[in-house]
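A.B. asks: Let me see the structure of the following:
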Amino acid sequence: MDEPANDETTRERGVDDPARDFEAHRRHLVGLAYRMLGSVAEAEDAVQDAYLRWHRADRAAVGDARAFLSRTVARLCLDRLRAAKARRETYVGPWLPEPLLDAEALAADTASEYASDLSVGLLMALERLSPLERAAFLLHDVFDVGFAEVAALIGRSEAACRQLATRARAHVRAARPRFAVAPEEGSRLVAAFAEAVQRADASGLARLLAADAVLHSDGGGRKTAALNPIVGRDRVARFFAGIAAKFPDVLAASRGASINGLPGLIVTEADGSVQTLAFEIVDGSIAAIYFVRNPDKLAHLAPRLH
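C.D. replies: Predicted coordinates:
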């Protein structure tokens, strides 16, 4: 009996293998979808939908698989963004993207200054764009798609797409922090923060924070969290000291992690659920803390933590 053909033999014979061809682009597609949606789960769903469409497509007529699949995923994400608009408007408290532990795996393979940036600050800036601005900016500025193709994808003129991308670019540059932090410095500040919280030491926490530090906490109505950002060194310090005074072991079961490329902590609660804190550091101080408590945004982490 003949041996089954392996991938190399299949390619040599020119046999169509949609799964193999799709998998070659999966990382790129998930990276695009996550930037569009700010959700790991929704990004993976959009990519799975694209996979089903790829199976049904006339693949022999597709000249560039990556371009075809990128267009498919972008359209699916635009549909999801439009459908999610009402949900986002009624979201309880600040909205934060789902935390991502392996940001490097979803870096775009382009020369864009944004290629490896999946920081929370960037994703929050993208969230404030319209769906079309977001699509035009990501496709052109991050994934190097020409404006003619962007125009065909989103159903606008090429000139309109240039304007969309220009507006988005200006907003992102104004809102997105650009401060590189050495891993050692990030780890040191996060460890000092965790220690100060454990001691409920408000003054110790204040020394670690920038004067205009801001805390964004996302409970989504599922977990207790501040309904508005908390701004100012002393207010943020008192917030965490107050939590520690009520719950002395609040960070006892925590470990350091890279979250969206930022230094951070993963905290395991008594019931086994998790929460994450990501820290934006500027000039040796903690400038922003992104605290995700909404269990809907953390479920995808469970397989990674066992």
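A.B. asks: When you work out contacts or count neighbours from here on, use the C-alpha atoms and nothing else.
C.D. replies: Fine.
A.B. asks: contacts for stretch 138-153?
C.D. replies: 32, 35-36, 71, 74-75, 108-110, 112-115, 136, 157-158, 160-162, 165 (Cα atoms under 8 Å, 6 or more residues apart in numbering).
A.B. asks: One more sequence to fold, the one below, so I can look at both together:
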Amino acid sequence: MSGRSRAEVFAEHRELLFAVAYRMLGTAVDAEDAVQDAWLRWDAADRSDVDDPKGYLVRIVTNVSLDRLRSAQARRETYVGPWLPEPVLTSPDVAEDAELAESVSMAMLVVLETLSPLERAVFVLREVFGYPYAEIARALDRSETSVRQLGTRARKHVQARRPRFPADREVRRRAVERFLEATLGGDVNALMETLAPDVTVWSDGGGKVRAARRVIVGADRVSRWLGGVTRIMTPAGVTVSELEIERADINGTPGLVFRHGAELVSAVTVDVDEQGRVSAVHLVGNPDKLHALTEGVRLSY
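C.D. replies: Next comes the predicted model:
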């Protein structure tokens, strides 16, 4: 390892390990725990025959994440209302790379939730980070043939369900601003013009704050629901007029952060179709899922 300490080697690859774990697990809290577990295993391991520390560490964090994902999926089956990933800030490099931005988008992470843990691991390592199948097979202690089969199934599944949105960041930014203006302005006709006919709203309150218990589908239902929310109360229980709104890059796309004083109360991202209309709204109000934004956790890969 060229005379560097174990801590220096780990620190060099820490952001990559977090990026792998976050895509595997969908929450920053679990990803941070997985990275910490990876460090403990790395620190205790006999590294005398490790000639590729990066690959070795990715292998560790992938398997730690697999173990955590299996238990997390059981918990998510009893989750109150729609489950959404924990939003994180993303660096400009992620936002400007269309493929990287899509790989960490809320919509993509929701799709990845429908894969088996092994399929998700193979998809993340192969399709997002470009690892060869032979290397993934070694990491997962599987045959290369079985890993290729897992990868094929995962890719077909994701391609059938992955969202389609324009790569042009400015198109997405303008769509967010039009959507915000129409929603807060209370103009139903203006709001309808910003929405795709089959738009969906995912509202994640986790049973801890006000939120829709099911995904809302269709422009008419979505506009009425949004109108009701803004006229009455926000998911956190304060009126919209009391909130401060910040723009931020969230999960690879322009997003909105809502604060009440020093408290962060919700985060919103939207997907945009080819016509620049909002095709999905992801609203996270569960306070357990706002720690990463509050603490400024930023994804760089």
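A.B. asks: Restricted to strands, list the contacts of stretch 138-153 of the first structure.
C.D. replies: Within these, no residue falls in strands by DSSP state E.
A.B. asks: Around the counterpart of residue 299 of the first structure in the second structure, count how many other residues there are.
C.D. replies: Under the alignment (TM-score structural alignment), residue 299 of the first structure pairs with residue 291 in the second structure. A count of nearby residues for residue 291 of the second structure, using other Cα atoms under 10 Å, gives 17.
A.B. asks: Please apply the same query to residue 26 of the first structure.
C.D. replies: For residue 26 of the first structure, the neighbour count with other Cα under 10 Å is 18.
A.B. asks: which residues in the first structure does stretch 42-57 of the second structure align to?
C.D. replies: Mapped onto the first structure using TM-score structural alignment, stretch 42-57 of the second structure spans residues 54-69.
A.B. asks: and the end-to-end length of that stretch?
C.D. replies: Using Cα to Cα, to the nearest Å, the end-to-end distance of stretch 54-69 of the first structure comes out at 8 Å.
A.B. asks: contact partners of stretch 285-294 of the second structure?
C.D. replies: Residues outside stretch 285-294 of the second structure that contact it (Cα under 8 Å, 6+ apart) are 27-29, 85-89, 203-209, 211, 235-236, 264-267, 284.
A.B. asks: From the residues you listed, keep the buried residues only.
C.D. replies: Buried members of the contacts of stretch 285-294 of the second structure, counted by 16 or more other Cα atoms under 10 Å: 27-28, 85-89, 203-206, 209, 211, 235-236, 264-267, 284.
A.B. asks: What is the neighbour count of residue 113 of the first structure?
C.D. replies: By the criterion of other Cα under 10 Å, residue 113 of the first structure has 9 neighbours.
A.B. asks: Please tell me how far the closest residue to it other than its chain neighbours sits from residue 136 of the first structure.
C.D. replies: Excluding its sequence neighbours, the residue lying closest to residue 113 of the first structure (Cα to Cα, 6 or more residues apart in numbering) is residue 142, at 7.7 Å. Using Cα to Cα, one gets 10 Å for the distance from residue 142 of the first structure to residue 136 of the first structure.
A.B. asks: ok, the two, which is more surrounded?
C.D. replies: Shown here are residue 142 of the first structure and residue 136; by other Cα under 10 Å, residue 136 has more neighbours (30 against 22).
A.B. asks: Go ahead and confirm the more buried one touches residue 163.
C.D. replies: No: the criterion here is Cα atoms under 8 Å, and residue 136 of the first structure misses it with residue 163 at 9.1 Å.
A.B. asks: Which of the contacts of stretch 138-153 of the first structure fall within helices?
C.D. replies: Counting by DSSP state H, the part of the contacts of stretch 138-153 of the first structure found in helices is 32, 35, 36, 71, 74, 75, 136, 158, 160, 161, 162, 165.
A.B. asks: Surely the fifth one and residue 136 touch.
C.D. replies: No: between residue 74 of the first structure and residue 136 there is no contact under Cα under 8 Å: 9.9 Å.
A.B. asks: ok, and the closest non-adjacent residue to the residue nearest to the spatial centre of the first structure?
C.D. replies: With distances taken as Cα atoms, centre = their mean, residue 38 lies nearest the centre of the first structure, 4.9 Å away. Excluding its sequence neighbours, the residue lying closest to residue 38 of the first structure (Cα to Cα, 6+ apart) is residue 97, at 4.7 Å.
A.B. asks: was I right about that neighbour contacting residue 125?
C.D. replies: No: using Cα under 8 Å as the test, residue 97 of the first structure is too far from residue 125 to be in contact (10.8 Å).
A.B. asks: so residue 210 of the second structure sits in a strand?
C.D. replies: No: using DSSP: H, G, I helix; E, B strand; the rest coil, the assignment for residue 210 of the second structure is coil, not a strand.
A.B. asks: And it? What does it align with in the first structure?
C.D. replies: Structural alignment (TM-score structural alignment) places residue 210 of the second structure against residue 224 in the first structure.
A.B. asks: what about its match, neighbour count?
C.D. replies: For residue 224 of the first structure, using other Cα under 10 Å, the count is 13.
A.B. asks: and the gap between it and residue 241 of the first structure?
C.D. replies: When distance is defined by Cα to Cα, residue 224 of the first structure is 16 Å away from residue 241 of the first structure.
A.B. asks: what do you get for residue 118 of the first structure?
C.D. replies: Distance from residue 118 of the first structure to residue 241 of the first structure, by Cα to Cα: 30 Å.
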